[in-house]
Every structure is written in structure tokens, then in C-alpha cells.
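> Sequence and predicted structure are below.
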Amino acid sequence: MQRLAFKMKLNKGQKETYKKRHDELWPELKKLLKENGVSEYSIFLDEETSTLFAFQKISGNGGSQDLSSNPIVKKWWDFMSDIMEVNSDNSPVSIPLQELFYMK
């Protein structure tokens, strides 16, 4: 099992919309993530900076960031593009974070 972490940026004033959309996560997206080894996925918000911190537990060598060519993922990106910082293809601007400490 691997642990991945990355950060993204939420647009100001979009906390409730972001939370609502994730509370209503599409079943097909959840299924896709699980089928691709994502067993846990948490996203935290630093309200002071609007920074989103994401954490995933995955089996195998990939995570949600490796599903960029999947039509379900692209549709989700389009759906989320109005409330967060995105690249030209509507993928979230995502910065990988290096793990420096882990306690079991």
C-alpha cells in the first residue's frame, strides 16, 4: 500500500459548493477510483489560503492522478473547473507532496 499526497487550490468562496459536489460524488467515479487501487481518499481545506490537501492510500503504482485519459475523470474535471484552479485541459492544478514522516 502506498500513500500519496498532493495539494490543489480552491477558488475563494467555493467551500460549500466543493463539499456538496464531493458529498454527491458520482457512483461511477467512486467505482473507477476503487477499481484502480484507491482505497482511501481524503481532502482537507486550509481556509486561510484556500489550499486543498489531498491524501490517498493506493495499491499498485498509480492513483487518481493517473486516470487523466478516462472520460469519467475528464467529465468530473469539467464539472469542477468553475470552482478551483485548473490547467488548460480543466485538470486541477495539482502539486505532488513528498512524504517526510510516517508513523504507524
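Yep, that arrived. Numbering: from 1, shown residues only.
> When you work out contacts or count neighbours from here on, use the C-alpha atoms and nothing else.
OK.
> could you pull out the strands for this protein?
Under the criterion DSSP state E, strands of the chain are mapped to 2-9, 38-46, 51-58, 95-97.
> now those strands in a markdown table, with distance to Asp23?
Formatted as a markdown table, those follow (distance: least, CA to CA, whole Å):
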| stretch | distance to Asp23 |
| --- | --- |
| strand 2-9 | 18 |
| strand 38-46 | 12 |
| strand 51-58 | 15 |
| strand 95-97 | 23 |
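> want to try JSON lines for the ones you listed, with distance to Lys30 and mean neighbour count as columns?
Shown next, in JSON lines, are these (distance: least, CA to CA, whole Å; neighbours: other CA atoms under 10 Å):
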{"stretch": "strand 2-9", "distance to Lys30": "17", "mean neighbour count": "18"}
{"stretch": "strand 38-46", "distance to Lys30": "9", "mean neighbour count": "15"}
{"stretch": "strand 51-58", "distance to Lys30": "13", "mean neighbour count": "18"}
{"stretch": "strand 95-97", "distance to Lys30": "21", "mean neighbour count": "13"}
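> One more to weigh against that first structure:
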Amino acid sequence: MTVRVGQLMHVYSDQYDEYERRHNNLFPEMKKALKEAGAHNYSIYLDKKTGNLFAYLEVDDVEKYDQISSTPACKKWWEYMEPLMDTNPDKSPVTIDLKEVFHLD
């Protein structure tokens, strides 16, 4: 069963271009880790007025996907992205999980 995931994050206003550039050059090992964790159909949208990011992805298994945070690829990516955005002490992005309230097939 595919699970749709929506999240909010925040990028600093002077880092919009760099944030996009880094995602356009996603580390191959991070892309592989995402695929192995069952993530697909992943998009991130930027509100240039606020710096808010909306991430949408689909995962095959939420528990399996959540394990990505312990992979070396993910930790490397977090460290790389940490200067650009709001992060937690472990360098993971500050993320707000959203509750889906409507979906049209």
C-alpha cells in the first residue's frame, strides 16, 4: 500500500538558489537510499515569499522509510544541507508532518 506523505520545512531566504542547485545534484548515494527506503514520486516546492518548503512523497512502508535517517547517506546529506535551512541538533531538517485531509484519485 502506498502512503502519501506531506511535510513542511524552511530554507533561509538567501539560500533559495543553493538549495535548488544542491537538490538538482542529489548525491547518488542519497538517491539510492531513498529508493531503497521505498520513496518515490518525491517533490519539494518553495514559497519564495516565506522560505517555506512543502515536500510531497509517496512511500511503500512508513516504518521502512523512517529508517533512512540512520543511513550514512542521509547523515551526509543532512550535514551538507544544514547551513541552508532550519535544522535540529542532529542536523536533520526541522520538519512538520502534515495530516492528509483530502485526496482525489
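Sure thing, it's come through. Everything quoted here is computed from the prediction, not taken from an experiment.
> for the strands of the first structure, which one sits closest to Phe79 of the first structure?
Closest to Phe79 of the first structure of the strands of the first structure, according to CA to CA: strand 2-9, at 15.4 Å.
> Aligned counterpart of Asn61 of the first structure in the second structure, please.
Using TM-score structural alignment, the equivalent of Asn61 of the first structure in the second structure is Val62.
> Next one: the nearest residue to that match once chain neighbours are set aside relative to Asp14 of the second structure, how far apart?
What sits nearest to Val62 of the second structure in space, not counting adjacent residues and going by CA to CA, 6 or more residues apart in numbering, is Val3, at 7.2 Å. Distance, Val3 of the second structure to Asp14 of the second structure, using CA to CA, to the nearest Å: 33 Å.
> same thing with Gly38 of the second structure?
Distance, Gly38 of the second structure to Asp14 of the second structure, by CA to CA: 32 Å.
> quick one: the helices in the second structure?
Remark: helices assigned in the second structure by DSSP state H are 16-24, 28-36, 62-66, 72-81.
> Can you tell me which of the ones you listed is most buried?
Of all the helices of the second structure, helix 72-81 has the most neighbours on average by mean count of other CA atoms under 10 Å, namely a mean of 16.
> Run through the residues that contact the residue nearest the centre of the second structure.
Ranked by distance to the mean C-alpha position of the second structure (CA atoms, centre = their mean), the top residue is Ala55 at 6.1 Å. Ala55 of the second structure makes contact with Val5, Gly6, Gln7, Leu8, Met9, Tyr42, Ser43, Ile44, Tyr45, according to CA atoms under 8 Å, 6 or more residues apart in numbering.
> Which two among these are spaced furthest apart?
The two members of the contacts of Ala55 of the second structure with the most space between them (CA to CA) are Met9 and Tyr42, at 14.5 Å.
> correct me, but Ile72 of the first structure touches Leu29?
Yes - if you go by CA atoms under 8 Å, Ile72 of the first structure and Leu29 touch, sitting 6.4 Å apart.
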